[in-house]
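1. Fold the stuff below for me.
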Amino acid sequence: MSEETIKVGDKAPDFELERQDGGRFRLYELLKEKKKNVVLYFYPKDSTPGCTKQACGFRNQYELFKENGAEVVGISSDSVESHQKFERIHHLPFTLLSDRGSQIRKIYGVPRRLGLLPGRVTYIIDRNATVRYIFNSVSKPLEHVNIALDVLQELQQEEEVVCN
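-> Prediction:
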């Protein structure tokens, strides 16, 4: 199994997956249409303690993410039905994607923990589809939220400097 690892500065691979509402999601369409940065986070499993903490952290800060020009997208190998339940119970305002065969996880090179458990990695992707930051930590789900916000605020400042 050849897993390439995406690095900072790489172009984020485009992909298409099913959303929790049954519709299709395509990364490059979101970047092109919305002209926003994307917080793409891979997480192990719906409704587990760490993943719930992380999703609720993104939910609680969602307006700040939007203010900082970003859209949040979560990916796990859970089914669409599992995502629907997870979204409903925790009132998640962002997109959850079902990567049933872990193909996208493999394309991005998200490592497995102990070779078995799906990893937890967050990618900050700018409007030009360039990976600007990667945070990998299974055991610190809330740090993914805080670090993503910090990075997005820095990106916003960079964009303001370029525009002025």
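
2. all contacts plus neighbour counts: C-alpha atoms, from now on.
-> Noted.

3. Now do the helices in this structure.
-> In the chain, the segments counted as helices under DSSP state H are 27-34, 49-60, 62-67, 80-90, 103-108, 141-163.

4. what sits up against the second one?
-> Meaning helix 49-60. 43-46, 72, 90-94, 139-142, 144-145 (CA atoms under 8 Å, 6 or more residues apart in numbering).

5. any idea of the angle that helix forms with helix 141-163?
-> 30 degrees (axes from the mean of the first three to the mean of the last three CA atoms, to 10 degrees).

6. how about this one, so we can line them up?
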Amino acid sequence: MRTGDIAPDFRLPDHEGNIRSLGDMVADGPVVLFFYPAASSPVCTAQACHFRDLGASFAALGAQRVGISTDTADRQSHFAMQRAFDYPLLSDSDATVAEQFGVRRGNWMTRFRRRRDLERRRSHAAKRGIVRRLLSVKRTTFVIDRHRVVRLKVTSERAHVHANRALDFLRYLA
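-> The predicted structure is shown next:
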């Protein structure tokens, strides 16, 4: 997915069990959709909390924040309650939406099985690429307008970059 592409519509459960669709969300204004690899991990927590802390700034610009990961809805619910998030966290447990947006790191289960088989053979090759095996999606943020057009794409492993760049871009548009 690149800037200028039409974002695919999807329907996913949020951390409260409600089904959310991108089409419904963009009807209320721009959506800042951020993918993160794992709920409650240190960098993902910092990223999600930064989006939470800048909530008033996003609201002033009419933008909605939406987090999405391959964690289960239960794990998302625990993460949301633990950190008092005021925006939806969506569960893409089968990584279908991550695949559509081009942020999936590959078939991590196949890599896990390959690693397990290599470990059984006591090969040192199994220790390579641990980040790719453990993290199912690339940390990526998309600013999507009312017509589902991707206006900005941010890719960085630094937690605070995503919310700051999205906010700067929305301010520029205003």
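
7. In JSON lines, list the helices of structure 1 along with distance to Glu16 of structure 1.
-> Below are the helices of structure 1 laid out as JSON lines (distance: least, CA to CA, whole Å):
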{"stretch": "helix 27-34", "distance to Glu16 of structure 1": "7"}
{"stretch": "helix 49-60", "distance to Glu16 of structure 1": "21"}
{"stretch": "helix 62-67", "distance to Glu16 of structure 1": "22"}
{"stretch": "helix 80-90", "distance to Glu16 of structure 1": "14"}
{"stretch": "helix 103-108", "distance to Glu16 of structure 1": "9"}
{"stretch": "helix 141-163", "distance to Glu16 of structure 1": "23"}
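
8. Let me have the ones you listed in a markdown table, adding distance to Lys7 of structure 1 and mean neighbour count as columns.
-> Shown next, in a markdown table, are the helices of structure 1 (distance: least, CA to CA, whole Å; neighbours: other CA atoms under 10 Å):
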| stretch | distance to Lys7 of structure 1 | mean neighbour count |
| --- | --- | --- |
| helix 27-34 | 17 | 15 |
| helix 49-60 | 23 | 19 |
| helix 62-67 | 23 | 16 |
| helix 80-90 | 28 | 16 |
| helix 103-108 | 9 | 18 |
| helix 141-163 | 16 | 16 |
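
9. now the residue nearest in space to the middle of structure 1: how far from Glu67 of structure 1?
-> Per CA atoms, centre = their mean, the C-alpha nearest to the average position across structure 1 is that of Leu40, at 1.8 Å. Look at Leu40 of structure 1 and Glu67 of structure 1: by CA to CA, to the nearest Å, they are 17 Å apart.

10. and what of Ser77 of structure 1?
-> Going from Ser77 of structure 1 to Glu67 of structure 1 by CA to CA gives 29 Å.

11. now Asp150 of structure 1
-> 13 Å.

12. Repeat that for Lys140 of structure 1.
-> 24 Å.

13. circling back to that earlier point, tell me the counterpart of the residue nearest to the centre of structure 1 in structure 2.
-> Using TM-score structural alignment as the criterion, Leu40 of structure 1 maps onto Leu33 of structure 2.

14. go on, Ile125 of structure 1?
-> Superposed on structure 2 with TM-score structural alignment, Ile125 of structure 1 falls opposite Ile144.

15. what sits against the closest residue to its match other than its chain neighbours?
-> The shortest distance from Ile144 of structure 2 to any non-neighbouring residue, by CA to CA, 6 or more residues apart in numbering, is to Val150 (4.5 Å). The neighbours of Val150 of structure 2, taking CA under 8 Å, 6+ apart as the test, are Met1, Arg2, Thr3, Gly4, Asp5, Ile6, Ala7, Phe142, Val143, Ile144.

16. any idea what the fourth one aligns with in structure 1?
-> Structural alignment (TM-score structural alignment) places Gly4 of structure 2 against Gly9 in structure 1.

17. Hmm, its match is touching Thr130, no?
-> Yes. If you go by CA atoms under 8 Å, Gly9 of structure 1 and Thr130 touch, sitting 5.9 Å apart.

18. Okay, Gly101 of structure 1 and Ser137 of structure 1: tell me how far apart.
-> Taken as CA to CA, the span from Gly101 of structure 1 to Ser137 of structure 1 is 22 Å.

19. These two - which one has more neighbours?
-> Between Gly101 of structure 1 and Ser137, counted using other CA atoms under 10 Å, Ser137 has the larger neighbour count: 14 against 11.
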